[in-house]
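**Student:** After the sequence you'll find the predicted model.
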Amino acid sequence: MTGPQIIDAHHHVWDLDTRPQPWITGEALAPLARSFTTADLAPEAAQAGVVATVVVQTICVPEETPELLALADDSDLIAGVVGWTDLTAPDVAEAIAALRELPGGERLVGIRHQVQEEPDPAWLLRPDVQRGLIAVAGSGLAYDLVVEPHQLPAATLAAARLTGLTFVLDHLGKPPIAEGTLDPWAADLRRLAALPNTVCKLSGLVTEAAPGRWRTEDLTPYADTALEAFGPQRLLFGSDWPVCTLQADYAEVIRTTRHLTDGLSAGEKDAVFRHNAIRVYGLGAPRRPAEGRAGPTGP
């Protein structure tokens, strides 16, 4: 192990014997059509100096989050869970409270929904979704954004309205790396980053690059844009394992991210690779409801 300790703020696990992953379709995703467990990840994480992780939901069904919490409860590696609950339901706050009562419930640190799959680019601005996001904020949790570039403007407006909720942008908003273009993605990312209640995961970049022939240099303009926009105090490292294995193994993702952050000071690197995840997700600290944190509630 070399370098400082790392917290991997974004990875997944799934057991196909327990539940299918309907999104794994087609030849390109075929290597992911098997189970991936913490037992698979643990030795790679240990070798890379990863001391804790945040596991993130993959499918929008109520059964998955309790399973992830139970997994975290029995794990020395998983420090946090970003789960799912139906934001459009009238009882979001009660649903979150119920999750916290389950084994591992104290490790629930965030909520996520597959916004990237929603046909409505303004889904985050729907009144019922806004009510759900207010409940997430009131529960003291973060909200992970998994969006396509065209959905960034709505995400920015949602974050501007809900100033008491921390929005965590996954995978830099999936920039068009394979195409080699920056705008309008870069301009939209900067608008989101201008809001103080937003942070961003330096994750998922290798899978947005050209399949099988990417180089670190292909990722550099996008990482540099995020570093400039958010600054090292609002960026979190995430591997996006095992999805990253379509393009790179775990160790290579970490090496690549280190190259992308070569220009940072030692303290700034520690923020990106460890401290920011602890702060944003409250890892190791109790997550308490935060009365009055939700901010404006207009639709």
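**Tutor:** Received the coordinates, thanks.

**Student:** contacts, neighbours, all on C-alpha from now
**Tutor:** OK.

**Student:** Spit out the contact partners of the most centrally placed residue in the chain.
**Tutor:** Taking CA atoms, centre = their mean, the centroid of the chain lies closest to D170, which sits 4.2 Å from it. By CA atoms under 8 Å, 6 or more residues apart in numbering, the contact set of D170 is D144, L145, V146, V147, C200, K201, L202, S203, G204.

**Student:** count of neighbours near E63?
**Tutor:** Residues near E63, counting by other CA atoms under 10 Å, number 12.

**Student:** I misspoke; the intended subject was R126.
**Tutor:** For R126, the neighbour count with other CA under 10 Å is 14.

**Student:** wouldn't T166 be in contact with N197 here?
**Tutor:** Yes: counting by CA atoms under 8 Å, T166 touches N197, with 4.9 Å between them.

**Student:** Mind listing the shared neighbours of these two?
**Tutor:** What both T166 and N197 touch, as defined by CA under 8 Å, 6+ apart, is the set A159.

**Student:** So for those two, which residue has more residues nearby?
**Tutor:** T166 (25 against 18).

**Student:** mind listing the helices for the stretch 101-250 of the chain?
**Tutor:** 127-138, 152-161, 185-193, 216-230, 250-260 (DSSP state H, counting those that start in this stretch).

**Student:** ok, and here's another one to check against it:
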Amino acid sequence: MRIDSHQHFWIFNAVRDAWITDDMETIRQNFLPIDLASVLKSNRIDGTIAVQASQSHEETQFLVDLSTMYAMIKGVVGWVDLQSEDVEQHLAHFSQYSVIKGFRHVIEAEEDPDFLIRPAFLRGIKALTARQYTYDLLIRPRHYGSTLACVEQNPEQRFVLDHMAKPAIRTREFDEWAAFIEKLAAFPNVFCKVSGLVTEADWKNWTLDDFKPYIQHVVASFGKQRIMFGTDWPVCLVAATYEDVMQIADTALIDFSAEEQLAFWGGNAARFYGVK
């Protein structure tokens, strides 16, 4: 099975989706499974992991409801208030939906560099671990330290790093990011998505060579069994087509055996998220 491990659906709302700025006009519209189906078919992608784009329990239910209508959705990464005193009650409610594989919070939007190690947040992570849910890490450089601390304190929790921690490809910054990747990859319970890179490059003038040192470093650090392909569709459309993003990911596959390629394009995602 070939799986896109990271994409989104939404019915566009200018207030709720204020992160979609005016220079992202291409995606200031609705995106639903019917808009993606033919793209998946033409690129031989069997299914996707639908990831939350807004932070509400309604968003999680929206993705669950879509999954009942579209078989392409193999798993959902929803949102739940991990800092709530009622987090276990909320998780108990969502546990009725087997399509929910894990949860995510948009940490990158949090100014607090220590958000990931707030006592209430760590309590929420413990609740995820108890129910064997995954957690997607979406961070910025200010969160590097607390990310490492959070992961270290939760060795039984399955984490995946979204978008390779969004390296600053446009300005070719590398060293601080690379050091963080090496430290994070040392934890065996952390996977990494080769996804979301094109929006970190020059949207109009990127080349495949721009991405290679970053992807190669992730492969060298995480190995071939803890990385997975993802597009970040439709966000990627501000800078590239779905096919472009697949071509960028394909630059990761230097010296990959046929079995390792299958793992990258879907096997690792299926194993991490528990997709059968």
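**Tutor:** That came through, no problem. Keep in mind that this is a model prediction, so the values were computed, not measured.

**Student:** now the residue nearest to the centre of structure 1: how far from T25 of structure 1?
**Tutor:** 22 Å (CA to CA, to the nearest Å).

**Student:** Show me which residues of stretch 3-23 of structure 2 are buried.
**Tutor:** I3, D4, S5, H6, Q7, H8, F9, W10, I20 (16 or more other CA atoms under 10 Å).

**Student:** which secondary structure element contains the third one?
**Tutor:** Secondary-structure element containing S5 of structure 2, defined by DSSP states H and E: strand 3-7.

**Student:** so where is that strand in structure 1?
**Tutor:** Using TM-score structural alignment, strand 3-7 of structure 2 corresponds to residues 7-11 of structure 1.

**Student:** Next: stretch 176-185 of structure 2.
**Tutor:** With TM-score structural alignment as the criterion, stretch 176-185 of structure 2 aligns to 184-193.

**Student:** how much distance is there from the matching stretch to the middle of the chain?
**Tutor:** Between the centre of stretch 184-193 of structure 1 and the centre of its chain there are 18 Å (CA atoms, centre = their mean, to the nearest Å).

**Student:** got the contact list for that stretch?
**Tutor:** Outside stretch 184-193 of structure 1, the residues touching it (CA under 8 Å, 6+ apart) are 149-150, 152-153, 155-156, 159, 172-173, 175-176, 198-199, 222, 225-226, 229-230.

**Student:** Please repeat the previous calculation with a cut-off of 6 Å.
**Tutor:** The contact list for stretch 184-193 of structure 1, computed with CA atoms under 6 Å, 6 or more residues apart in numbering, reads P149, T156, A229, F230.

**Student:** Which residue numbers in structure 2 does stretch 55-67 of structure 1 align to?
**Tutor:** Counting by TM-score structural alignment, stretch 55-67 of structure 1 sits on residues 50-62 of structure 2.

**Student:** roughly how far is that stretch from the heart of the chain?
**Tutor:** 14 Å.

**Student:** again with stretch 191-199 of structure 1
**Tutor:** The answer for stretch 191-199 of structure 1 is 15 Å, by CA atoms, centre = their mean.

**Student:** Next, count neighbours for the counterpart of F273 of structure 1 in structure 2.
**Tutor:** Alignment note (TM-score structural alignment): F273 of structure 1 maps to W265 of structure 2. A count of neighbours around W265 of structure 2, defined by other CA under 10 Å, yields 23.

**Student:** Looks to me like W265 of structure 2 is in a strand.
**Tutor:** No: going by DSSP: H, G, I helix; E, B strand; the rest coil, the assignment for W265 of structure 2 is helix, not a strand.

**Student:** what residues are up against it?
**Tutor:** Taking CA under 6 Å, 6+ apart, one finds R2, F229 in contact with W265 of structure 2.
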